[in-house]
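>>> need the 3D shape of this:
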Amino acid sequence: MWSLKELHYINKGAAMPDIGVRELKTRASAIVRSLREQRTRYVVTYRGRPIGVLLPLDETIPAELSSVPAAATAWDVLTQLGQEISQGWSSPLTSTEILSNMRR
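This next block holds a predicted model:
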């Protein structure tokens, strides 16, 4: 969890508007547009207490604050898992056929 000092560092000292969970749900499209176009940063609150931060994606966050792996790394892991599953697959049906049968 980020401290107020770390949030201050991420925001370069400028005040970030607070946005409650309900408002975020109601105005999600407008907020995403604001993130994308005006580079607005938000502190997300729940019952008045900060619980998270919304930042434009291409802004850099200090490595020690980021625990999210790079997207390429995540896809590499998923691809590897898919290959491992394929090697052990013993059913005459494909996974798509099995899912299709389950949905009937």
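
>>> alpha carbons only for contacts and neighbour counts from here, please
Will do.

>>> can I assume P56 sits in a helix?
No: P56: not assigned to a helix; according to DSSP: H, G, I helix; E, B strand; the rest coil it is coil.

>>> pull the number of nearby residues for it.
P56: 16 surrounding residues under other C-alpha atoms under 10 Å.

>>> please enumerate the helices of the protein.
According to DSSP state H, the chain carries its helices in the segments 4-10, 21-26, 28-37, 71-87, 95-102.

>>> another for comparison:
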Amino acid sequence: MPYVSVRELKGHLSRILREVREEREEYLVTYRGRVVARISPVEPQRRQMEEEKVQKIMRDLDRLAAEIGKKWPEEVSAVEAVREGRRDL
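Presented below is the predicted three-dimensional model:
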């Protein structure tokens, strides 16, 4: 696994990321001679799992927004509700 300094990483980020993406290369990033990070490709299965998690969270938020919208009193704006909540503090 090759090492790359922060300075070199700044100067060659596009090339390094291309190698990570296309050649599945991993890099250890150093700062003042000490390893501080690792750049490695995301496994396709893990990427899909992460995307599915995000999609589920977004669906849940959409459902929550719809539920709140159904129960929200029409005569009260969101701004008024926040102001009222702050007065209670």
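
>>> fetch the TM-score of the aligned pair.
Once the chains are laid over each other, their TM-score by TM-score structural alignment, normalised by the length of the second structure reads 0.56; 70 aligned residues with a C-alpha RMSD of 2.9 Å.

>>> about what we covered before: closest to I61 of the first structure out of the helices of the first structure?
Closest to I61 of the first structure of the helices of the first structure, according to C-alpha to C-alpha: helix 4-10, at 6.8 Å.

>>> where in the second structure does the closest one align, residue-wise?
Using TM-score structural alignment, none of the residues of the second structure align to helix 4-10 of the first structure.

>>> buried sites along that helix?
In terms of neighbour count (16 or more other C-alpha atoms under 10 Å), helix 4-10 of the first structure has its buried residues at L7, I10.

>>> on that earlier part again, the helices of the first structure: which one's closest to L57 of the first structure?
helix 28-37 (8.6 Å).

>>> what range does the closest one cover in the second structure?
Counting by TM-score structural alignment, helix 28-37 of the first structure lines up with residues 13-22 of the second structure.

>>> hmm, who's touching the matching stretch?
Residues outside stretch 13-22 of the second structure that contact it (C-alpha atoms under 8 Å, 6 or more residues apart in numbering): L9, E25, E26, I39, S40, P41.
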